[in-house]
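**Q** sequence first, predicted coordinates after that:
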Amino acid sequence: MIPGKSLQLSTALTVIAVSVGAMLMVGAGLDVVAILIATALVLTFLMLHQEDERLPPPALQAPDTESDDYLDLPAFRQIVHGLNAPVLVIAGGRVMTANAPALKLLGQHILGEDVRIAIRHPAAAERLTSAEPMDAPVKIDIIGLGTRAQRWAMRIIPLGRDTEQQRLFVYLEDETDMHAAERARGDFVANASHELRTPLAAILGFIETLQDPHAGGDAQTRGRFLSILESEARRMRQLVDDLMSLSRIEADKHRLPTELIAMPELIAEVLAVSRQNLGERGGDIVSALGDDLPPVQGDRLQIGQLLHNLVSNSAKYGRPGSPITVQVRAVDSAMIRLEVSDEGEGIPPDHLPRLTERFYRVDSGRSRALGGTGLGLAIVKHIVERHRGRLDIKSSMGKGTTVSVLLPQAEKKTEATEVTHEIDASAPLS
């Protein structure tokens, strides 16, 4: 018996005896006493057969790592070649094994070659060819492997204990998208802060001036300053509204809208509001709608916001008095094309690919002077993406700009389609 077990056994038997005596003295039935004795005996048996917590746990049997034969097993090779990320096994500074993604990234010639030919990075090459054995995994960040803009996290894991020719498991993780997202997030915060700081600085400056009894006492000066304050405050509110809209659209970007939208009615409502809000430029809006426009499957508020943003941009950047043309027509049985055109200075070709970036402006000073937030086309792009549509911007210098949006029509359900579905559903499985 393990030391200490005899003491536990005597203690347990004493407790059982005392408990049985107490139960009999209080007049308990024999059935209750029998249950108590049975339960106590079971607990005593379990106690005697459990391992003593004070004893050290048995040593785990370590695998035989003095031999690296397991690295050559077919199962290990299947694991390496089954991974989707680039993976290499290095031994003696040479590439012994590489899976298909690694060969595609680094070239088919790397097998059996010096690893410095495959991975031309000083820190990585030094670590992979070092004669000193590794005791722990190492991570190295690499830029420019594959393409100049790609970023990789190389994780080097030692295999086995062969100090003469230690094998290294090299795993390459593509972190390009993650770094791009972090950079975009940082740029967004910086741009948003700048856009809010500019009108806020103007507001604070004019408030300080109005607080001056000499400058603020003049009615004409006070009126002019208050007008500027109102303009800057409205600009800040518009910027906050656009940021909130963009956030809501991105939150729903993976949720396909299902509302049926009658385009003629929606376009009439949006253009009526635009004609009222745009003043003189509102009278330049011209609409041309195709006959029998089918309904669009989408989000009514977002499609209305999309059209409002495009018309507002055309009003700002088109020549005063020139027409703002809104055309809507069915392209085929699946899509509807919405076009908004203006006659203005046009946009240089090198700016077109970046127009939908947040806060990007061709002319920052002019855009701010016209009340633009730099988010209008970014909102349009995200609305189009959520509706599984397509956005196209064409511009000719000195002539004007046309923005085209393709939106999906609502699915048509006919009796023939329903019958076909019923037949397919009841057909026997092959």
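**A** Sure thing, it's come through. Numbers count the residues shown, from 1 in each chain.
**Q** only C-alpha atoms from now on, for both contacts and neighbour counts.
**A** OK.
**Q** so who does the residue nearest to residue 343 when sequence neighbours are not counted touch?
**A** Nearest non-adjacent residue to residue 343, counting by C-alpha to C-alpha, 6 or more residues apart in numbering: residue 400, 4.1 Å away. By C-alpha atoms under 8 Å, 6 or more residues apart in numbering, the residues touching residue 400 are 318, 341-347.
**Q** out of those residues, which are buried?
**A** Buried residues within the contacts of residue 400, counting neighbours by 16 or more other C-alpha atoms under 10 Å: 318, 341-347.
**Q** which one of these is nearest residue 11?
**A** Of all the buried ones among the contacts of residue 400, residue 11 sits closest to residue 347, with 94.1 Å by C-alpha to C-alpha.
**Q** would you say the closest one is within a helix?
**A** No. Residue 347 sits outside any helix when classified using DSSP: H, G, I helix; E, B strand; the rest coil, being coil.
**Q** helix or strand for residue 235, which one?
**A** helix 219-251 (DSSP states H and E).
**Q** nope, residue 367 is what I meant
**A** Using DSSP H and E, the element containing residue 367 is helix 364-369.
**Q** ok, second structure coming up, stack it against the first:
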Amino acid sequence: MFWLRTLLWCALWATLGLLAGSVFTPAIGWSIPCLAFFAMLIGRGRSLARVARWAQDPSTAPPADVGAWDDVLAPLYRYLRMQSRVLHESHDALENMVAGAQALPDGVVTLNDEFQIDWCNRTAMRHLGLRLPYDRGSKLLNLVRVPDFVAYAQSGEWPEPILVRLSNSGQERVMMLQLARYGQNQHLLISRDVTQIEKLETTRRDFVANVSHELRTPLTVLTGFLETLRDMPQDAMPAQQREQYVSMMYEQAQRMQAIVEDLLTLSTLESSHGAGPAIVNMSELLQRARQQAEALSNGRHTFEWHVDEGLDLLGSAGELTSAVSNLLTNAVRYTPDGGKIAVYWEADEEGSAHYRVKDTGIGIAARHIPRLTERFYRVDRGRSRAVGGTGLGLAITKHVAMRHDAGLGIESEPGKGSTFSLNFPPERVSRAQG
């Protein structure tokens, strides 16, 4: 009621002026309301100046005792505080949303209707090679120039994601990209790195194909011989030839049995957690492996043995036997007659234990080494079948090493031989008492 109070004050001062003019002189009567009005104007001016200073920073509390301005400033200040609180809450909510989007394992890119980039999270930067704020406003299709994705984006309908191969920092990755509409003519791009999934799927397909291929050869031999023996009269084949056929069938059956046993071993290693570690007498284990290797060599190679007989391991005796024998057997199979094979079982100064098999065999080209532990991977398929083996030995050895916290090392040079090693950490090492 600002105007009513002002009117009352004016009426009061006018009445006082009339009374003073009737008692004294008219000049005195006029001077009283004039002075009152002048004082009121000065007071209102000072109050207005204080309000003007407050208006420069309305986030602070308004000035007190500013007369009629109190009725204006109080609701205005309450409104400003409410708006500030709403703005602060909205800012916090937005920051939480952005933080959540940054934490997503998938990439997220917001785009306008022209596919220009508004924002993206860190995962999308890594997936697509984007840079913010440098790329903000740039057209996505100019940065991701894969023809399949460009055609997908321009189709206007995206019921399903698309798989594209992108090269980033010299490394090819397989990305699943999905576009969707949201808001007012806005687009959302979601990216997911499926490189590992694609690799596992490829490995699965290769594994099925390799198993089929490895089993098909002995099965074909067995089937052929059995059909021959079934259709041929009893007296039509000499006993010596029949014995030869049976021997070859037995050999192929043993090959299939070895493949199946290795597959079961590999499956067990991959799916089970294993029993608790026990102390394994490595000296005895290596002695048994030595007997098997020298029997397989049959005097065709020279062996050197450097075994620390007091050095044992905490682990599974059966698994370690498989790993140790696989490396030693491979050395015998792929080292030509007259070659040398050296076996080392020793500890270093830091307490780690190392099992190494060094041969003077045919060696392996560097490009093959990263894939040697893949199932059924063979550098030379013809030679591998000729010397025996299932193609699963190194895959089994790798899993045994992982289950014993060890590393599998491979060093090789064509024509100069190879060195395969199992390197066990100090916590897996045990010293024999006495």
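**A** Structure's in. What do you need? Small disclaimer: the values here were computed from a predicted structure and weren't measured.
**Q** thinking again about what came up before, what residues of the helix holding residue 235 of structure 1 count as buried?
**A** Buried, per 16+ other C-alpha under 10 Å, within helix 219-251 of structure 1: 222, 225-226, 228-229, 232-233, 235-236, 239, 242-243, 245-246, 249-250.
**Q** also stretch 307-322 of structure 1?
**A** Under the neighbour-count criterion of 16+ other C-alpha under 10 Å, stretch 307-322 of structure 1 has 307-319, 322 buried.
**Q** leaving out the residues flanking it, which one is nearest to the alignment partner in structure 2 of residue 406 of structure 1?
**A** Under the alignment (TM-score structural alignment), residue 406 of structure 1 maps onto residue 423 of structure 2. Excluding its sequence neighbours, the residue lying closest to residue 423 of structure 2 (C-alpha to C-alpha, 6+ apart) is residue 354, at 4.6 Å.
**Q** how near is the aligned partner of that neighbour in structure 1 to residue 168 of structure 1?
**A** Residue 354 of structure 2 maps onto residue 337 in structure 1, with residues paired by TM-score structural alignment. For residue 337 of structure 1, the distance to residue 168 of structure 1 (C-alpha to C-alpha, to the nearest Å) stands at 57 Å.
**Q** okay, those two: which has more neighbours?
**A** Between residue 337 of structure 1 and residue 168, counted using other C-alpha atoms under 10 Å, the more crowded position is residue 168 (25 against 18).
**Q** that one belongs to a helix, doesn't it?
**A** No. Read with three-state DSSP, residue 168 of structure 1 is strand and lies in no helix.
**Q** which strand is the longest one in structure 2?
**A** In structure 2, taking DSSP state E as the definition, the longest strand is strand 171-182.
**Q** that one vs structure 1, average distance?
**A** For strand 171-182 of structure 2, the mean distance from the matching residues in structure 1 following superposition reads 2.2 Å, by mean C-alpha distance after the TM-score superposition for structure 1.
**Q** for that strand, packing partners?
**A** For strand 171-182 of structure 2, the packing partners by 3 or more C-alpha pairs under 8 Å, 6 or more residues apart in numbering; DSSP states H and E come out as strand 162-168, strand 186-193, helix 195-231.
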